[in-house]
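1. Quick one: sequence and predicted model below, then my questions.
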Amino acid sequence: MVDQSTALPVLSLWCGGYTSPTGTAPGISALGRAPGAAEPASVTAVVAGSPSFMAAHPTLSLIYAVLEVDGTVQAFRRVAETALEPIGAEWPAGPAACHVFVDPEGRFLVVTCWGDGAVLFYELDADGVIVSRQSAAAATDPYPGADRQSRAHATALLPDGRILTTDLGFDILRVWRVEPTGSATAGTGLILTQELPLGAGTGPRHLTVHPSGHVYVVTEYSIEAIVIGQDSDGILDVRGRIPATIAGAQSTDSAAEISLNEAGTRVYVTVRGSNRLSTLEVQNEGARLELIGDVDCGGNWPRHHLQLGEWLFVANQLSNEVSVFSLDPSSGLPSSPVGSIPVGSPSCLIPRRPQ
């Protein structure tokens, strides 16, 4: 048994999760272990309906959450160390809104919807409040067939300011140009510039961007890590793909999250089903990935994970806990879990910055 009072770091996290009837989360929770405390604690920060994914405003004490069951997006303001309150209206999104991205300059949000494939653009005012909503162009299926449905799933930002979104149902990566207010096409928000097919049945889910501009996409169905590059004109193409785990995928597996460490040298992938956390080494200045290790994720159904310094936190949705790993400073490989934090149906973790 791990002595959590000494093994776990002093931490401050916001945790979103699935509420009744699909889960046991209260809404958004504040996770933390204060200095000298006997064990980590989870307290309800705000009651909300299935805040399954969150993102923080870059400068203000605000976070944004998609309320997946309601199909909406809501801004929350921090009012105490571990407390939030809604600010502004709860804006409509789409069925099973599953991801929210905040522009690094705090100008807009992008929300993606699993239910109908919608990609939505929301402008923010100077106070971080949502003030408008526009729908981006619908996806085109490059592999038409029976029972295929567009399912937009995640958003990321290229170094040159373009937006990327995944479509898990149509197996494509989509590239967008942001049109600011006052431009010739004002009001459109996002202008589609490319759709990149990744292979029928792959299921591109989440993605992360290396400082070199290479993009790493994890595929939910084929359980792969795909490396995307771009030519001198900014056109994206597939540069390589490898299995996301050393042991290989099982029939009940589905990949979940992919992240890049702060140094840009390691990529971490979580796989639900066999419940693994994989480590990949970044090579050739971002152009190549190589698997270097797998460990058990410390719980059941690892939906999301977050690295902070020498620690990595895994949100295990079905075992109602966040597992904590220490990372080897030289190899970047995670240990076995050093402890866990009980919390209902966790689905997303973001840092809780000092007020």
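-> Yes, it's here. Numbers count the residues shown, from 1 in each chain.

2. only C-alpha atoms for contact and neighbour calcs from this point on.
-> OK.

3. What count of nearby residues applies to the residue lying closest to Leu62 once chain neighbours are set aside?
-> Leaving aside its sequence neighbours, Leu62 sits nearest to Arg77 (CA to CA, 6 or more residues apart in numbering; 4.6 Å). A total of 18 residues lie near Arg77 under the criterion other CA atoms under 10 Å.

4. Which element, helix or strand, includes Arg77?
-> Using DSSP states H and E, Arg77 maps to strand 72-80.

5. elements contacting that strand?
-> On a contact count with 3 or more CA pairs under 8 Å, 6 or more residues apart in numbering; DSSP states H and E, strand 72-80 meets strand 62-67, strand 83-92.

6. next, the one to line up against it:
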Amino acid sequence: MRFWLGGYTADMGGHAAGVGVLVAGEPAAQSPRGSLTFAGTAAHAESPSWLAAHPTLDVVYATLEERGVVQAFRRTGEDTLAPLGKPLATGYATCHAAIAPGAGSLVAAAYGDGTVTRIAVNADGSLGAAVALASTTDPYGFEAENPPASLAAAGTIDLSAAAAALREAAGPEFAHLVPDYDNPEPVETLPVVEDPNARVSRAHHTTFLPGGLYATTDLGFDLVRFWRGDTEIQQVALPKGSGPRHAVWHPSGHLYVATEYSAEVYALAADRDGTWRIVTAVPVSRETSFGVDFPAEISTTADGLFLHVTVRGSNTIATIAVLDGGARLEGVSLVESGVDWPRHHVLVGDTLLIAGQRSDDVVSLSVDARTGVVGQLLYRAPAPTPTALVPIFD
């Protein structure tokens, strides 16, 4: 089985040359069980850190993160791709793109400036017109409703006239002590220093939901935003500092969101009137540590009984059981991922593949279908700074 492999190139400190190809087992098989081989570069590109495949065409979309663009590629051979149209600007540090189930549009998220862009997808898979969606504000930010007006703006005090009157009243002996507002001393202007702890919008992920909805995460503002077309219909604020990163839709009707900073999984669901709310939340694992562990990807098994979350820092992967019709989550296990900085993973059948961004490799591990627990490491292959895996179903 083949996989397209996203990665970081030299412009972002990586070793990849573009979109790569990974072969797992027999190339023509539909199962990844078997030895892993990095088969080279399918298309040269600058840091294609995330990849999304068209549901019906041999077209793949890559976010060229440092350039802040999305580029479409068409498949030209078993292991080769060629650009399809020109790259489309989508915001600083575009890190994720997702294509709608009907392939009518694609949504890109930019980590650097929080931009969410919705792009029309043409019949041949090429990218069409783009619309930058509405920006948002920090739900935990402070904005004064009635900022104090300056005295000068109020226009009630003439400082020059007042100083002249005061000098006259003080007399010649003390007049020099009153400031001369007609000829003020030059004032040194201090440089403005940006607060390193300031919160900024950081769009990170898009999940398509039934009924024409989609949800985007804002890791910087702790928001999950719900959209229909180009219109935002609701926001759900997670706890301050949680950092919602990636999400996965579950057939029970729940949206599960993994948080990068607080290392938790939140379950969101819609009420009968369509209003989304938080149902429950659990730690990714009771063994993870705040400030040390940073969850990356979340996925669900085909039967919906378990979630898997890769955790950077401890370099582990957690299994979480889905209970009570999706309304309750319970940690099952936390095991070694076998790589350094497990950036992304994908489950195909009973085999989990994990991209080790810092260890420059990809591994495959077995998954117990009954317990959901990730088992033994099966195979490993060197791969240059991998960041995303997309299975190719020929």
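-> On my side now, so go ahead. Keep in mind the model is a prediction, meaning the values are calculated, not measured.

7. picking up where we left off before, list just the one of the helices and strands packed on strand 72-80 of the first structure that sits closest to Ala138 of the first structure.
-> strand 83-92 (17.3 Å; CA to CA).

8. Where does the helix or strand following that closest one end up in the second structure?
-> Counting by DSSP H and E, the element after strand 83-92 of the first structure in chain order, helix or strand, is strand 97-102. Using TM-score structural alignment, the residues of the second structure aligned to strand 97-102 of the first structure are 94-99.

9. Show me what counts as buried in that stretch.
-> In terms of neighbour count (16 or more other CA atoms under 10 Å), stretch 94-99 of the second structure has its buried residues at Thr94, Cys95, His96, Ala97, Ala98, Ile99.

10. What's the match for Leu209 of the second structure in the first structure?
-> Aligned partner of Leu209 of the second structure by TM-score structural alignment: Leu158.

11. for the counterpart of Leu268 of the second structure in the first structure, what are its contacts?
-> Taking TM-score structural alignment, the alignment pairs Leu268 of the second structure with Ile228 from the first structure. By CA atoms under 8 Å, 6 or more residues apart in numbering, the contact set of Ile228 of the first structure is His214, Val215, Tyr216, Val217, Leu236, Asp237, Val238, Arg239, Gly240.

12. Same check on Leu305 of the second structure?
-> Listed by CA under 8 Å, 6+ apart, the contact partners of Leu305 of the second structure are Ala321, Val322, Leu323, Gly372.

13. and if you look at Gly117 of the first structure?
-> Neighbouring residues of Gly117 of the first structure by CA under 8 Å, 6+ apart: Ala138, Ala139, Gln149, Ser150, Arg151, Ala152, His153, Asp167.

14. so how far is Leu238 of the second structure from the aligned residue in the second structure for the second one?
-> Spelled out, that is Ala139 of the first structure. Matched by TM-score structural alignment, Ala139 of the first structure corresponds to Thr136 in the second structure. From Thr136 of the second structure across to Leu238 of the second structure, the span is 15 Å (CA to CA, to the nearest Å).

15. which one of these two has more residues nearby?
-> Neighbour tally, Thr136 of the second structure and Leu238, criterion other CA under 10 Å: the higher count belongs to Leu238, 20 against 15.

16. Counterpart of that one over in the first structure?
-> Counting by TM-score structural alignment, Leu238 of the second structure corresponds to Leu198 in the first structure.

17. cool, and Arg286 of the second structure?
-> Arg286 of the second structure maps onto Ile246 in the first structure, by TM-score structural alignment.

18. Just the element for Ser160 of the second structure, please.
-> Assigned by DSSP H and E, Ser160 of the second structure belongs to helix 159-170.

19. and that helix, which residues are buried?
-> Ala163, Ala164, Leu166, Arg167.

20. Ok, stretch 321-337 of the first structure next?
-> Using 16+ other CA under 10 Å as the test for burial, stretch 321-337 of the first structure gives Glu321, Val322, Ser323, Val324, Phe325, Ser326, Leu327, Gly332, Leu333, Pro334, Pro337.
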